[in-house]
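Undergrad: missing the sequence, but the structure's below:
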């Protein structure tokens, strides 16, 4: 929150100055009431106008302070959210801070918890450090006994807040973790909803989710219980302090108590002035106490943001923006690289127009090799050369603009089929659909190319979704096509359609690299490269 410290401090100081105007109003009221009690002449109109003018000024200053704090807080949240979204969009693999659900929770509801901290707690903290000191000085000026009452009772509130704060922060941190975890669970269950329904596991999944929701509810209530308990006790301390001041002033004015003043007796005006000041002495402390829960929640969120920023997972090379194609032959070379698990990969050299199959056991590094070739992951060791140039942040965007990528798990945007396939690029959509063998499927949909797809291709079978990803990969007639397990889990006819679509790209002259367990497909390539095969 470094960028917003200055405007937040200015907002807090403005709020404190506005609160410091109350003693002037209190003195006007005290003088007016004393005149009524003693019969002294006083201009009620002047007192009322002065009181109203100062009150209006106080209101305007408080409003301006709140507006400044709100603007600064919104700016901070927006900056952190933009940085989080930008970083996650370029992250090469899932980080250690949770899945998509946890990151979404952090970017939305959790970051929003910084706003009340900035708009309520920080200004209250500045008021606490200034306003009570002024009122305490004014109280001692009128009566040393009144000053002692405030001096003794006031510090009890911050001491109790510190004790409660430790428990509140721990409870808030547990709640933050639970919110992220339950969001991850929800995303996973929604993505597997079709499988859950097919397996008849709906009741089991629902019961498990209900249990997680119950745990979160209990943690939330625990945090609220601490907040309500602390507020109740602090209100009690403040009420006791005001009551003690009222007792002292009342008995002094009645003549029962004859000590506590600086030589002269306590006048009615001074007594009323002290009674009006006492609540405002405790008010900043009460404001700070009520915002203490905001501080605890914000501290937990700040810790999570700091942990997220410390996550050292690698980013996708380049900026992810559309770029001019990288010039040079569509060739690829991996040298001294390792897989995501750290296993060494063989040196691979693929010439322009060559078709190559990467085969090997599961987990050997076939997908890692493809991701390195596509510039979707940075090489932890070794080097990647594409089009005769090292694959770096400067060349990655231009290289990817020449690629067609077919991942193993189909994934779509929540948009029309047309947008999912073209992604704003020029090309022959009908030809791509026909080559992928999915033209009849699209034609049979109620809205055709305008049919909207969910992220998992709702309404499509697995084979149909796989063929759509093939159509997307070949739509712009790329120079290089990279396919990860393109025929896995497909029936024979669908596998044949996908295979023929890929081979058509090889016949067109595109460089074709596939990672596969399908040896029938592998044998149709110009060359087979074995990865991690110890046999």
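TA: Done, it's in. Here the structure is a predicted model, which is why all the values come from computation and not from measurement.

Undergrad: Only C-alpha atoms from now on, for both contacts and neighbour counts.
TA: Fine.

Undergrad: I figured residue 262 hits residue 143, correct?
TA: Yes. The criterion here is C-alpha atoms under 8 Å, and residue 262 meets it with residue 143 at 6.4 Å.

Undergrad: Mind checking which of the two has more residues around it?
TA: residue 143 (23 against 13; other C-alpha atoms under 10 Å).

Undergrad: Tell me if residue 358 really is in a strand.
TA: Yes. Judged by DSSP: H, G, I helix; E, B strand; the rest coil, residue 358 forms part of a strand.

Undergrad: how far away is it from residue 345?
TA: Residue 358 is 11 Å from residue 345, where distance means C-alpha to C-alpha, to the nearest Å.

Undergrad: and if you look at residue 438?
TA: Distance, residue 438 to residue 345, using C-alpha to C-alpha: 35 Å.

Undergrad: this is the comparison structure:
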């Protein structure tokens, strides 16, 4: 528990500590205005009873002025708090996305997305409510208790006994709340990962007739999330019940004491003179406000538990082993020299084993096929060539220089990748291909990739917006469009991962034809494939995993 508090202070609170302090001062100042308002109200009411109506105007003016001032202070405090929360969430989200983009971890992308989109916003109520509630509960009850003791030691004693019991029970319940929130956060991430997995395999699920089983699995996971969410709510209701019980008892005892004192049934409890109507009303107005900071803290206690659960996930993800790519991913001038590539004794650390890569050389204008069984390392070899995974041993030489941190960005400026799974951004096909290319360049690239007829068939031609996975075109058409994009990038080396996978023979031949035209146009090619027709069209064939 102590370590989690230190971690929260260092990572979440410290960067915005100044704003939180300002908000705390403003909020406490706003709370200190209430005793003055309560005094003005009690003074006015006692004046009505005694017939001194001249007090009314002055008391009303004081009450309204205090209300306006309190509202302005509360608004200023809220602005500081929400700005601090927005800054914190933006900082953590940017760090998360940057790190995951640069270094892959063995964590589902759905879980990372759930953390970035669904869970990080849970830090906002923690920052905007919990910290200022802690400041208020440390100051306002003590001030109101001192004011109460000034008028009546009995009323002060009632509040003194009832007040401290609330934090004790809150601390006991808070331990259960934190554990329940942690389990709920884990279930949210697991459910997102399961959803993404089922969506990506939806075609296979339907072909295998497993739709009902997949639906049942999802219902079970949803039910597990519901159960964990209800546990969090039960803890919240329990803590609220305990708080309201002690608050109600405390206020009721003060009300009973004041009532019987004004009736003359109780003649003790004040300092010398008996309580009058004004003093009694003042105590009745002060008593509920004594418990209000505890109410605010109880509400924010669950926000703190949820925030600590999110922080625990962030820390766990921080310590997860990951593989960083070479370079800085910044735009730089292309590496000089003719396109040459050589792998010598290279191997990468893949999961829990060392995966050796094949030795080969590629010269300018040559084409090469990487062949081998699934899992042999064909895709990993392409990633290593692009500097996306570091080597555990051996060497990759590009353009006569070692591929390392200093040369990776310049080397990537000369290569283009055609991934197995297409991905289209939310923009027109023209902008996705190349926003700076003219009509002639676009036409040449599309013809080279055997994709010109695809564009003519689309309803809006180059102004068509395709879905993220290429909705509106087939798999083979999407890959030919990706080849056209690689051509427009003016990169000399093209890396293609399984370009004919899952395609019918006729469509596969069109993709192969586009690759051959790329080679004839002077591009160098490296293709990872299972297809004999593909590696039969390449100059060289290299066995991976042999």
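TA: Looks like it arrived, so ask away. Remember, it's a predicted structure, so these values are computed and weren't measured experimentally.

Undergrad: Work out the TM-score between the chains.
TA: Once superposed, chain against chain, the TM-score is 0.91 (TM-score structural alignment, normalised by the length of structure 1); 530 aligned residues with a C-alpha RMSD of 2.5 Å.

Undergrad: what do residue 358 and residue 345 of structure 1 both touch?
TA: residue 531 (C-alpha atoms under 8 Å, 6 or more residues apart in numbering).

Undergrad: Compare these two (neighbour count), which wins?
TA: More neighbours surround residue 358 than the other of residue 358 of structure 1 and residue 345, with 24 against 21 (other C-alpha under 10 Å).

Undergrad: Show the contacting residues for that one.
TA: 366, 513, 514, 515, 516, 522, 528, 529, 530, 531.

Undergrad: ChimeraX command for the buried members of the residues you listed?
TA: Buried residues within the contacts of residue 358 of structure 1, by 16 or more other C-alpha atoms under 10 Å, are selected in ChimeraX with:
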select :366,513,514,515,516,522,528,530,531
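
Undergrad: any chance of the contacts of residue 358 of structure 1 in JSON lines, plus distance to residue 14 of structure 1 and secondary structure?
TA: Putting these into JSON lines (distance: C-alpha to C-alpha, whole Å; DSSP: H, G, I helix; E, B strand; the rest coil) gives the following:
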{"residue": "366", "distance to residue 14 of structure 1": "62", "secondary structure": "helix"}
{"residue": "513", "distance to residue 14 of structure 1": "65", "secondary structure": "strand"}
{"residue": "514", "distance to residue 14 of structure 1": "65", "secondary structure": "strand"}
{"residue": "515", "distance to residue 14 of structure 1": "64", "secondary structure": "strand"}
{"residue": "516", "distance to residue 14 of structure 1": "67", "secondary structure": "coil"}
{"residue": "522", "distance to residue 14 of structure 1": "73", "secondary structure": "helix"}
{"residue": "528", "distance to residue 14 of structure 1": "73", "secondary structure": "strand"}
{"residue": "529", "distance to residue 14 of structure 1": "70", "secondary structure": "strand"}
{"residue": "530", "distance to residue 14 of structure 1": "70", "secondary structure": "strand"}
{"residue": "531", "distance to residue 14 of structure 1": "67", "secondary structure": "coil"}
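
Undergrad: Output the contacting helices and strands for the longest strand seen in structure 2.
TA: Ranked by residue count under DSSP state E, the longest strand found in structure 2 is strand 341-350. Counting contacts by 3 or more C-alpha pairs under 8 Å, 6 or more residues apart in numbering; DSSP states H and E, strand 341-350 of structure 2 packs against strand 353-356, strand 360-362, strand 393-398.

Undergrad: middle-most residue in structure 2, spatially?
TA: Nearest residue to the geometric centre of structure 2 (C-alpha atoms, centre = their mean): residue 116, 1.5 Å.

Undergrad: Show me what it lines up with in structure 1.
TA: Using TM-score structural alignment, the partner of residue 116 of structure 2 in structure 1 is residue 107.

Undergrad: so that match touches residue 84, yeah?
TA: Yes. Taking contacts as C-alpha under 8 Å, residue 107 of structure 1 lies within contact range of residue 84: 7.1 Å.

Undergrad: Need the counterpart of residue 355 of structure 2 in structure 1.
TA: If you follow residue 355 of structure 2 across to structure 1 using TM-score structural alignment, you land on residue 343.

Undergrad: neighbours around the closest residue to the match of residue 116 of structure 2 other than its chain neighbours, how many?
TA: In this structure, residue 107 of structure 1 finds its nearest non-sequential neighbour in residue 81, 5.5 Å apart by C-alpha to C-alpha, 6 or more residues apart in numbering. Neighbour count for residue 81 of structure 1, taken as other C-alpha under 10 Å: 18.

Undergrad: and if you look at residue 216 of structure 2?
TA: 12.

Undergrad: How about residue 151 of structure 2?
TA: By other C-alpha under 10 Å, 21 other residues sit near residue 151 of structure 2.

Undergrad: how about it, what's its partner in structure 1?
TA: By TM-score structural alignment, residue 151 of structure 2 lines up with residue 142.

Undergrad: what about the helices in the stretch 51-200 of structure 2?
TA: 55-102, 109-114, 123-125, 131-151, 153-200 (DSSP state H, counting those that start in this stretch).

Undergrad: Mean neighbour count, the ones you listed: which tops it?
TA: The highest mean neighbour count among these, using mean count of other C-alpha atoms under 10 Å, belongs to helix 123-125: a mean of 22.

Undergrad: thinking again about what came up before, Throw the helices and strands packed on strand 341-350 of structure 2 into TSV and include mean neighbour count and distance to residue 494 of structure 2, thanks.
TA: Shown next, in TSV, are those (neighbours: other C-alpha atoms under 10 Å; distance: least, C-alpha to C-alpha, whole Å):
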stretch	mean neighbour count	distance to residue 494 of structure 2
strand 353-356	16	22
strand 360-362	17	12
strand 393-398	18	14
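
Undergrad: Could you work out which of the ones you listed reaches nearest to residue 461 of structure 2?
TA: Smallest distance to residue 461 of structure 2 across those (C-alpha to C-alpha): 37.3 Å, for strand 360-362.

Undergrad: Just give me the mean distance for that closest one relative to structure 1.
TA: Strand 360-362 of structure 2, aligned to structure 1 and superposed, deviates on average by 3.4 Å (mean C-alpha distance after the TM-score superposition for structure 1).

Undergrad: what's the answer for stretch 136-147 of structure 2, then?
TA: Stretch 136-147 of structure 2 sits 0.7 Å off on average (mean C-alpha distance after the TM-score superposition for structure 1).

Undergrad: got the contact list for that stretch?
TA: With C-alpha under 8 Å, 6+ apart as the test, stretch 136-147 of structure 2 has contacts from 24, 27-28, 31-32, 35, 156, 159-160, 286, 289-291, 293-294, 297.

Undergrad: What residues does residue 462 of structure 1 make contact with?
TA: By C-alpha under 8 Å, 6+ apart, residue 462 of structure 1 lies in contact with residue 490.

Undergrad: at 6 Å what do you get?
TA: If a contact means C-alpha atoms under 6 Å, 6 or more residues apart in numbering, then residue 462 of structure 1 has no contacts.
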